[in-house]
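Colleague: prediction below, plus the sequence it came from.
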Amino acid sequence: MSFSLALVGRPNVGKSTLFNRLVGRRLALVDDQPGVTRDLREGEAKLGGMRFTVIDTAGLEEATDESLQGRMRRLTERAVDMADICLFMIDARVGVTPADEVFAEILRKRAKHVILAANKGEGAAADAGVLEAWNLGLGEPLRLSAEHGEGMGDLLAELLPLADKYEARAAQDAPETEVDVSDEDDPEEAFRMPTLAKPMQVAVVGRPNAGKSTLINKILGEDRLLTGPEAGITRDAISLTIDWEGLPCRIWDTAGMRKKAKVQDKLEKLSVSDGLRAVKFAEVVVVLLDAAIPFEQQDLRIADLAEREGRAVVIAVNKWDIEDAKQEKLRDLKEAFERLLPQLKGAPLVTVSAKTGRGLDRLRAAIETAYRTWNARVSTAQLNRWLEGMVAAHPPPAPQGKRIKLRYMTQAKTRPPGFVVMCSHPDKMPDSYSRYLVNGLREAFEMPGTPIRLWMRGQGDRNPYKGRREKNAGALKKHLNKKK
């Protein structure tokens, strides 16, 4: 990325709509009510042939105290300080407001470079607002319509010379690269952790006010996400790419998930849907519980969802710093975990404090272990030796006097591990015997907690050679008859 562009302005001027257009996807939540965006969201933008980082920000508020609006404003001001260019957006239909004038003055003092845009500029109703924008003293306003894509060529023309400047500066500042001539490999390290071609996708999920944003801020080492005592602050599923002590991660902060019956507001429904989407695209899901009220019904539903989606799961219990009887509490937590979530038996359970940072090293190790197990692969020879032992110890049932024969087993996939057993009468195999095999796989091949998929197949299922002899014989006979 050659430069970063922050979209700033009052609430409801169309920043998130423009953000979605620039990244080419509907990443940011958009609604008619103001103040939907609260956190900073980054995306890879493409405009013409130019690529850059675009930052969607919360609407600039006039509050400067410790209220939610005041904290949102400070986060936006931080984005202004970080960004190379600020695109200051006003609503052309409304015209310039006193708040716009205040924020224009702030940008003149803090921003490195400011571009003024009069959004919602389609039609004659916006003419007056575009003219008013000249009074802000930030140069000629770009007339845009983020919703309809109008004015994108003008924005490109404004950004191109700035992009050239930043690219030239980046090339000048780039350090000389050194070639690594070492040919020593560590086979044990390669076995412990699969090579990551891209950052590991980690989603942090849980009920409102469990401390998800605070936890991610502590991992980052900076207040990058909006936090506070109010429940439900996070609305968008925000992703951040970091290097967590040598482990490249893309961590998703998600909105708190309440019971479905309690979610009536349209915006909250959008927020929850955004969080569910993050779970489906994650590789490891961290289910964050509140130590004071762990394993509520909603916690169980969230953990079960992650398992059904086939994600690697880590259970993290937050606010451990305020617990007194820690040993007794931990014993109760482990007992409740095994009893209430048997489908995740053996999954990592770690205690953390998002406030103090205690336990983050254990959480990182648990995430790495869960990811490694999720990618586990077992050779066919090992599986069939193991299967013989399992059948000898506990033969499958004989429905209607016909014994089910397990003939062959192989691993069909990873992420999560999936296995196929070739057998007779697969439709008559009881679930209890399948669970017996799954539990045996977990124990024998050290795959605790990860979802395991097991499919029973009959000998005729997907057999590419079935009927081939008869078919070939028929074709030969037909060919000989033609020659006669």
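Modeller: Yep, it's here.
Colleague: for the rest of this, base every contact and every neighbour count on C-alpha atoms.
Modeller: Will do.
Colleague: surely Arg442 and Tyr436 touch.
Modeller: No: here Arg442 does not reach Tyr436: they are 10.1 Å apart, not a contact under CA atoms under 8 Å.
Colleague: neighbour-wise, which of these two wins?
Modeller: For the pair Arg442 and Tyr436, the greater number of neighbours falls to Arg442 (18 against 12), based on other CA atoms under 10 Å.
Colleague: second structure follows, compare the two:
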Amino acid sequence: MKSIIAIVGRPNVGKSTLFNRLARTPKAIINDLPGVTRDRNYAEVKWGESSFTLIDTGGFEFEPHRELSRLVQEQARLAIEEADIILFLTDGREGLTPVDRDLISLLRSIPKPIFHCINKIDGPRLEENLYDFFQMGIDRWFTIAAKHNRGVSELMDEVIKSLPEKKPSPEEEAAVKIAVLGRPNVGKSSLVNRILGYNRVIVSELPGTTRDAIDTPFKFKGNRYIIIDTAGIRKKSRIGYQLEKYCVVEALRAIERCDVSLILIDAQEGITEQDVKIAGLIYQKGKGCVVVVNKWDVIHKDNFTIGQYVEKIKDKMKFLDFVPLIFVSALSGQRVSKILDKAYDCFTQCQKRIETAELNRFLAQVIRDNPPSHHCGKQIKFKYLAQVDIKPPTFVFFTNFPKAIHFSYQRYLANQLRATYGFEGAPLQLFFRGRERKTAP
């Protein structure tokens, strides 16, 4: 699991500039993926040999009717709660403000590595005007200019030294890890309690990676599971307007750790934009997925209700059209026992391997049935196909024109792989490479 680094500070100190510098893209997110194109406030970052998730708290709006200082502190607390390391940013040109001082006081009580940074310091001349900062009793201030990349490498080299090692225990490695994801009040707690009540074989409770999360190991039909329950994190009263955007960060942490994600949808409200965002994160991370529609017992139904509901979900989440859907009631227990069966099936599909010889028989057949189009007057030819990884299943097609394979033909190949070998609930990754050339002796 990747560590999380949060950039904290009052507005206009350059948090987003530093974020973009570290993410190395002005988009502030490495890939545009379904469901996450509007929220550009986190990124997966690689720095040298280390990788981590970066949060830009500057991407969260402030409620205009509330006191600014109070909001800055609330925002900082939320980021601190998620993060393993804090980058606290101030503005060297503007100087130390009362809000900066409040945040410094808040951070003193936090038992996490905190790197205090003075931004917008473009040269030694500006460093002479930092007396107020050095009076605060901070062991070390890092002077940087994020816009011009001054001092950023030195800062990050020190930050990387403080990244915690996050290795799962042997018990965690052996279990199927299931993340229960969804918006507040969709019934996550009720579902988790109902699932655990079916078997009564709770081994122990392990502290999760956030203060309020609990990982619960248990057994079901002879298989070991760990439920990653984030239901207790961030109630509406604590976040208000900021809720949805921090739910994305919360989901990101859980998805990073899990094998299979359960997206819980409220049958009464239907699928929402936030549900689609969470689904997009799962797709991005290449994790197995099951869509669970909760509160199905309160829906007035006829012979067409389920079919219509399935169509609505698949229309809004076209990129997850391969995942199974199950309709349940956590309150009554209706069909809840089937969730673990679906999750385990999904887990096994994510680990499925197909031998190369079988794959190339498959490839020859699908090409005969539907040959690829020509490129610049030349026939696109496939040399062979190989599966190179699992979790998610990953396939490499070797061809003479790897960049000319149209999206529609890529989708055709993925659909044929699913039609032939299953992979229900498992995302597939397809890559196209040029044919290997033999070097002259």
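Modeller: Everything's here; your move. Because the structure is predicted, anything quoted here is derived from the model rather than measured.
Colleague: not counting its neighbours along the chain, what's nearest the counterpart of Leu417 of structure 2 in structure 1?
Modeller: Alignment note (TM-score structural alignment): Leu417 of structure 2 maps to Leu441 of structure 1. Spatial nearest neighbour of Leu441 of structure 1, chain neighbours left out: Met447 (7.2 Å); criterion: CA to CA, 6 or more residues apart in numbering.
Colleague: so that neighbour: helix, strand or coil?
Modeller: Of the three states, Met447 of structure 1 takes coil under DSSP: H, G, I helix; E, B strand; the rest coil.
Colleague: report the separation between it and Pro199 of structure 1.
Modeller: Between Met447 of structure 1 and Pro199 of structure 1 the computed distance is 22 Å (CA to CA, to the nearest Å).
Colleague: ok, now Gly359 of structure 1?
Modeller: As defined by CA to CA, Gly359 of structure 1 lies at a distance of 22 Å from Pro199 of structure 1.
Colleague: have a look at these two and say which one is more surrounded.
Modeller: For Gly359 of structure 1 versus Pro199, neighbours defined as other CA under 10 Å are more numerous around Gly359 (18 against 14).
Colleague: which position in structure 2 pairs with that one?
Modeller: By TM-score structural alignment, Gly359 of structure 1 lines up with Arg335.
Colleague: next one: Thr380 of structure 1
Modeller: Under TM-score structural alignment, Thr380 of structure 1 pairs with Thr356 in structure 2.
Colleague: what about its match, neighbour count?
Modeller: Neighbourhood size, Thr356 of structure 2 [other CA under 10 Å]: 14.
Colleague: could you do Glu269 of structure 2 as well?
Modeller: Neighbour count of Glu269 of structure 2, defined by other CA under 10 Å: 9.
Colleague: how about the secondary structure of it?
Modeller: Classification of Glu269 of structure 2 by three-state DSSP places it in coil.
Colleague: now whichever residue in structure 1 pairs up with it: how far from Arg258 of structure 1?
Modeller: Counting by TM-score structural alignment, Glu269 of structure 2 corresponds to Ile293 in structure 1. To Arg258 of structure 1, Ile293 of structure 1 is 14 Å away according to CA to CA.
Colleague: what of Glu470 of structure 1?
Modeller: For Glu470 of structure 1, the distance to Arg258 of structure 1 - CA to CA - is 60 Å.
Colleague: which of the two has more neighbours?
Modeller: Arg258 (19 against 10).
Colleague: can you pull the contacts of the nearest residue to that one once chain neighbours are set aside?
Modeller: Leaving aside its chain neighbours, Arg258 of structure 1 sits nearest to Arg207 (6.0 Å; criterion: CA to CA, 6+ apart). The contact partners of Arg207 of structure 1, taken as CA atoms under 8 Å, 6 or more residues apart in numbering, are Gly256, Met257, Arg258, Leu288, Leu289, Gln298, Asp299.
Colleague: try 10 Å this time
Modeller: Taking CA atoms under 10 Å, 6 or more residues apart in numbering as the contact definition, Arg207 of structure 1 lies against 231-232, 254-259, 287-290, 296, 298-299, 302.
Colleague: counterpart of it in structure 2?
Modeller: Mapped onto structure 2 by TM-score structural alignment, Arg207 of structure 1 lines up with Arg183.
Colleague: just to be sure, that match is in a helix?
Modeller: No: assignment of Arg183 of structure 2 by three-state DSSP gives coil, placing it outside any helix.
Colleague: buried stuff in stretch 301-310 of structure 1?
Modeller: Neighbour counts over stretch 301-310 of structure 1 (16 or more other CA atoms under 10 Å) mark Arg301, Ile302, Ala303, Asp304, Ala306, Glu307, Gly310 as buried.
Colleague: is it true that the third one touches Met257?
Modeller: Same thing as Ala303 of structure 1. No: with contact defined as CA atoms under 10 Å, Ala303 of structure 1 does not reach Met257; the gap is 11.6 Å.
Colleague: need the residues touching each of these two.
Modeller: Val205, Gly206.
Colleague: quick revisit: isn't the residue nearest to Leu441 of structure 1 up against Gly346?
Modeller: Yes: assessed by CA under 10 Å, Met447 of structure 1 is found in contact with Gly346 at 8.2 Å.
Colleague: more neighbours: these two, which one.
Modeller: Taking other CA under 10 Å, Met447 of structure 1 and Gly346 do not tie; Met447 has more neighbours (25 against 19).
Colleague: show me what contacts Tyr250 of structure 2?
Modeller: Not Tyr; residue 250 of structure 2 is Glu. If you count contacts by CA under 10 Å, 6+ apart, Glu250 of structure 2 has them with Glu82, Leu181, Thr210, Thr230, Ile233, Arg234, Glu244, Ile278.
Colleague: quick one: map it onto structure 1.
Modeller: Per TM-score structural alignment, Glu250 of structure 2 is aligned with Asp274.
Colleague: any idea which residue sits dead centre in structure 2?
Modeller: Nearest residue to the geometric centre of structure 2 (CA atoms, centre = their mean): Leu252, 3.1 Å.
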